[in-house]
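[1] Coordinates only, no sequence provided:
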């Protein structure tokens, strides 16, 4: 599986889920610009908020990750820490597998995450009794920022691919 951002229609597959679901006022979006995906917005700590996220629609995420050893991201950041989040049918709807990363600000870097780098979480709490990640059960991919820091952010993504 390789996901690139050379087709502007890719932008329509991503949607935001921000802290407004719990009263917060953070805002985010996802744009495709110059063959890059940009997860951007502003995190606000007001009203008990503090996170912003985007998710990619499940359909069209073929081929599956069944034979992959993990995921590789080619990214450039802004000094902030992000999460790559994977929704899996082996977890409840409010849960996901996550891995945290802080990409470089001044150059592109490909970060490799094996499946055992991911931890199961539900609303920010680690689920110690969750099953290990099963690549074949992953149906959604997304990014989240929840670093308890107010302000603007932008994660630039060049490609997302299955690691071998």
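    Good, I have the coordinates. Keep in mind the model is a prediction, meaning the values are calculated, not measured.
[2] CA only for contacts and neighbour counts going forward, please
    Noted.
[3] most residues in a single strand of this structure, which one?
    strand 151-163 (DSSP state E).
[4] What strand or helix carries the closest residue in space to residue 97 that isn't next to it in sequence?
    Nearest residue to residue 97 in three dimensions, chain neighbours excluded: residue 120, at 4.3 Å (C-alpha to C-alpha, 6 or more residues apart in numbering). Counting by DSSP states H and E, the element that carries residue 120 is strand 119-122.
[5] just checking, next helix/strand downstream of that strand?
    strand 125-126.
[6] quick one, what contacts the closest residue to residue 128 other than its chain neighbours?
    Leaving aside its sequence neighbours, residue 128 sits nearest to residue 120 (C-alpha to C-alpha, 6+ apart; 7.6 Å). Residues in contact with residue 120, defined by C-alpha atoms under 8 Å, 6 or more residues apart in numbering, are 95-98, 126-128, 130.
[7] Equivalent analysis for residue 144, please.
    Neighbours of residue 144 in contact, by C-alpha under 8 Å, 6+ apart: 51-54, 82-85.
[8] this is the other structure I want to compare:
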């Protein structure tokens, strides 16, 4: 008697390739989500509204109840960024300091990696954030380390976060995010 064992191998996670994330009604960001400090008792509030050529991420940050952050995040995936050099963002804002965030872990207490960006005018601005300059943060505090090449191979989530330790309203219009 011959027995056969058939194995079906299904990849747990496909490697996502990223060229450009186009925001707005014609874009590919309907599955991005808002994550605010209310997950830990904070009082900050934000929304994201898609317009024809951009998304408007806006709200109010509050430092009450040890809060103070608002974020707009991609769904979880598996992004390999090791062969890329920078993130390019075209945006317009009211002058607050935002960060582009790379998450290598699903748990909030593990490190994540951020690079700040801002502008002081209400004009469209394009910035390039070198991937090698992303700094490591743990529970909102900088550790003094930078992201490594091995960590760039296994990014689980992308996002925009406002964590500037200031209270008040904010607006950020994002046209696109491009990986180069």
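    Noted; the coordinates are in hand. Here the structure is a predicted model, which means the values were calculated and not measured.
[9] TM-score of the superposition?
    TM-score of the superposed chains, computed with TM-score structural alignment, normalised by the length of the first structure, equals 0.85; 160 aligned residues with a C-alpha RMSD of 2.3 Å.
[10] what's the counterpart of the residue nearest to residue 97 of the first structure in the second structure?
    In the second structure, residue 120 of the first structure lines up with residue 136, judged by TM-score structural alignment.
[11] Tell me the helices and strands packed up against the longest strand of the first structure.
    On a contact count with 3 or more C-alpha pairs under 8 Å, 6 or more residues apart in numbering; DSSP states H and E, strand 151-163 of the first structure meets strand 2-4, strand 36-43, strand 70-76, strand 109-114.
[12] what do you get if the cut-off is 7 Å, keeping everything else the same?
    strand 2-4, strand 36-43, strand 70-76 (3 or more C-alpha pairs under 7 Å, 6 or more residues apart in numbering; DSSP states H and E).
[13] Let me know which of those strands is tucked in deepest.
    Using mean count of other C-alpha atoms under 10 Å, the stretch among these with the largest mean neighbour count is strand 36-43, at a mean of 22.
[14] how close does it sit to the second structure?
    Compared with the second structure after fitting, strand 36-43 of the first structure deviates on average by 1.1 Å (mean C-alpha distance after the TM-score superposition for the first structure).
[15] So for stretch 35-49 of the second structure, what gets flagged as buried?
    35-37, 42-48 (16 or more other C-alpha atoms under 10 Å).
[16] Quick one: distance of that stretch to the chain centre.
    Centroid displacement of stretch 35-49 of the second structure relative to its chain, using C-alpha atoms, centre = their mean, to the nearest Å, is 15 Å.
[17] whereabouts in the first structure does that stretch align?
    So stretch 35-49 of the second structure sits over residues 17-31 in the first structure, by TM-score structural alignment.
[18] Quick one: end-to-end distance for that stretch.
    15 Å (C-alpha to C-alpha, to the nearest Å).
[19] likewise stretch 44-56 of the second structure?
    First-to-last residue span, stretch 44-56 of the second structure, C-alpha to C-alpha: 16 Å.
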